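Asker: Predicted coordinates and the sequence they were generated for:
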Amino acid sequence: MTTTLITGANKGLGKETARRLIAAGHTVYLGARDEAKGRAAAHEVGGRFVQIDVTDDPSVRAAAAMIESEGGLDVLINNAGMEPRLAGNAVPTPADTTVDEMRETFETNAFSMVRTIGAFLPQLQRSPEAVIVNLASGLASLTGLSDPSSPSHFYPGVSYPASKAAVNMITIQYAKAFPGIRINAVEPGFTNTDLNGRTGTQTVEEGAEIIVRMAQVAADGPTGTFVSAHGSLPW
């Protein structure tokens, strides 16, 4: 039985990914900061709840200890994240961007991945089918953001794409350091979730497709890649 943890799983892509992986036979821990919301989501999809705030060291260590005591982890899906928004749901432009905003965004989207991977690494290294899926974004692609013909070129924000570009770098370096673990970054697409103020153009079912697929890669599958449901993406 494959045991999977999904952070930020009480709603949106995390919850849909949990539902799909449970249907595929995984034992899934739905990680969430809010106990009531996390337990409700876990009950709804048939998973297990674990309280975890990925920005807090003691919380992450406690979640790791709990899961290890119940058998250990095979698959880690780093889904928890944030995108800054101004009043009226506007994306902050470079003129609006502050150091505090950058710091908060990086803490949630990038630093938390290092924290969470580090806490679960001993368990993952003992698993013969270890996988890490890091939620990146098409906005993490420097190629896309700098190309006027790319759909992502229009995006004006700084902190969100910068933090997701850091996620891609984290993915590459950890994949090189731990070849026994399949570690990949995924772009779920512009999905209609709370993260973007419900402005996305695709459903959570569509967005979860690539996450679910990469969570189930075999031990000889790809690692150190950046992919969407449509194939490889340029860094």
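Answerer: Good, I have the coordinates.

Asker: Please count neighbours and contacts with C-alpha atoms only from this point.
Answerer: OK.

Asker: which residues sit in contact with the most centrally placed residue in the chain?
Answerer: Taking C-alpha atoms, centre = their mean, the centroid of the chain lies closest to residue 79, which sits 2.4 Å from it. Applying C-alpha atoms under 8 Å, 6 or more residues apart in numbering, one finds that residue 79 lies in contact with 6-9, 13-14, 134-135.

Asker: could I get the residues you listed as TSV with neighbour count, distance to residue 103 and secondary structure?
Answerer: Putting the contacts of residue 79 into TSV (neighbours: other C-alpha atoms under 10 Å; distance: C-alpha to C-alpha, whole Å; DSSP: H, G, I helix; E, B strand; the rest coil) gives the following:
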residue	neighbour count	distance to residue 103	secondary structure
6	25	23	strand
7	26	20	coil
8	25	19	coil
9	28	23	coil
13	28	24	helix
14	25	24	helix
134	29	19	strand
135	24	19	strand
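
Asker: Next up, a structure to set beside the first:
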Amino acid sequence: MKTVLITGANKSIGFETARQLLGQGYYVYLGSRDIEKGEQAVSQLRAEGLSEVEAIEIDVNDIASVGAAREALGHKIKVLDVLINNAGIGGAMPQTPLETDITVFREVFETNFFGVIEVTQAFVDLMKGSEEPRIVNVTSGLGSMALHNDPAWKYYAVKPTSYVASKAALNAYTIVLAYDQRFTSFKINAVDPGYTATDFNHHSGPGTIEDAAARVVKAATLGKDGPTGQFFSDDNSPETGVSPW
């Protein structure tokens, strides 16, 4: 049975991703900053008959928490097949380049960028034992620099500065990480789940959580001939499913 760790998985897209992967036969380690909320999420899934799941306490903003989660998981398994870096924040709004306080930038980058790096570095040794290791970095269509410079883009006027910058940085990390592992069996990709109705955006998005999670799951379950180093976005590029960086 393949194993997967999903950060920020006690609700929303992360939770639905866990549900869908459980349905495909994965054993899910449901990462949650608040272990009580994580246990509640696990109880809900088990009530649905999805039993191969347990909560892992992990705060991606706290390197000690990440280390403790790695130690805890290492006592349970020797191989981690999939890592989904899902935890993320938007930061206080509005965000403009000249008026947003630097503390907002630091807070958003701590979760959306540095947290991903810390988690990836902590767990990659467990992944090296997998025959088909997969890393999925959940990004945003707003992380595309090419599209932000295109006045014809439908989201051209949407530019929450610290969030945009953090996701662009995450995309850059995905590129160089995939390049670094290009001669291995790793598949490492960034996935834009689309503008989805969640607590994150006060349920303003038109997309469903189910569709958003399915995009993440698709990248998490790529076969051996699947792509790596890609920025998948059905929202930005519905025809090809691949967004410009």
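Answerer: Perfect, I can see it now. Remember, it's a predicted structure, so these values are computed and weren't measured experimentally.

Asker: Pull the contacting residues for the residue mapped onto residue 204 of structure 1 from structure 2.
Answerer: Correspondence of residue 204 of structure 1 to structure 2, assessed by TM-score structural alignment: residue 209. Contacts for residue 209 of structure 2 (C-alpha under 8 Å, 6+ apart) come out as 12-13, 16, 196-198.

Asker: how about the strands of structure 1, start to end?
Answerer: 3-6, 27-32, 48-51, 75-78, 131-135, 182-187, 226-228, 231-232 (DSSP state E).

Asker: May I see the ones you listed arranged in JSON lines, with distance to residue 161 of structure 1 as well?
Answerer: Listed next are the strands of structure 1 as JSON lines, based on distance: least, C-alpha to C-alpha, whole Å:
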{"stretch": "strand 3-6", "distance to residue 161 of structure 1": "22"}
{"stretch": "strand 27-32", "distance to residue 161 of structure 1": "23"}
{"stretch": "strand 48-51", "distance to residue 161 of structure 1": "27"}
{"stretch": "strand 75-78", "distance to residue 161 of structure 1": "16"}
{"stretch": "strand 131-135", "distance to residue 161 of structure 1": "12"}
{"stretch": "strand 182-187", "distance to residue 161 of structure 1": "12"}
{"stretch": "strand 226-228", "distance to residue 161 of structure 1": "14"}
{"stretch": "strand 231-232", "distance to residue 161 of structure 1": "18"}
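
Asker: What's the local residue count around the aligned partner of residue 139 of structure 2 in structure 1?
Answerer: Mapped onto structure 1 by TM-score structural alignment, residue 139 of structure 2 lines up with residue 136. Neighbours of residue 136 of structure 1 under the rule other C-alpha atoms under 10 Å: 30.

Asker: just checking, residue 136 of structure 1 touches residue 162?
Answerer: No - using C-alpha atoms under 8 Å, residue 136 of structure 1 is not in contact with residue 162, being 10.5 Å away.

Asker: which residues touch the aligned partner of residue 192 of structure 1 in structure 2?
Answerer: Applying TM-score structural alignment, one finds that residue 192 of structure 1 aligns to residue 197 in structure 2. Applying C-alpha under 8 Å, 6+ apart to residue 197 of structure 2 gives the contacts 203-209.

Asker: from those, which is closest to residue 131 of structure 2?
Answerer: Of all the contacts of residue 197 of structure 2, residue 209 has the smallest distance to residue 131 of structure 2: 29.7 Å, by C-alpha to C-alpha.
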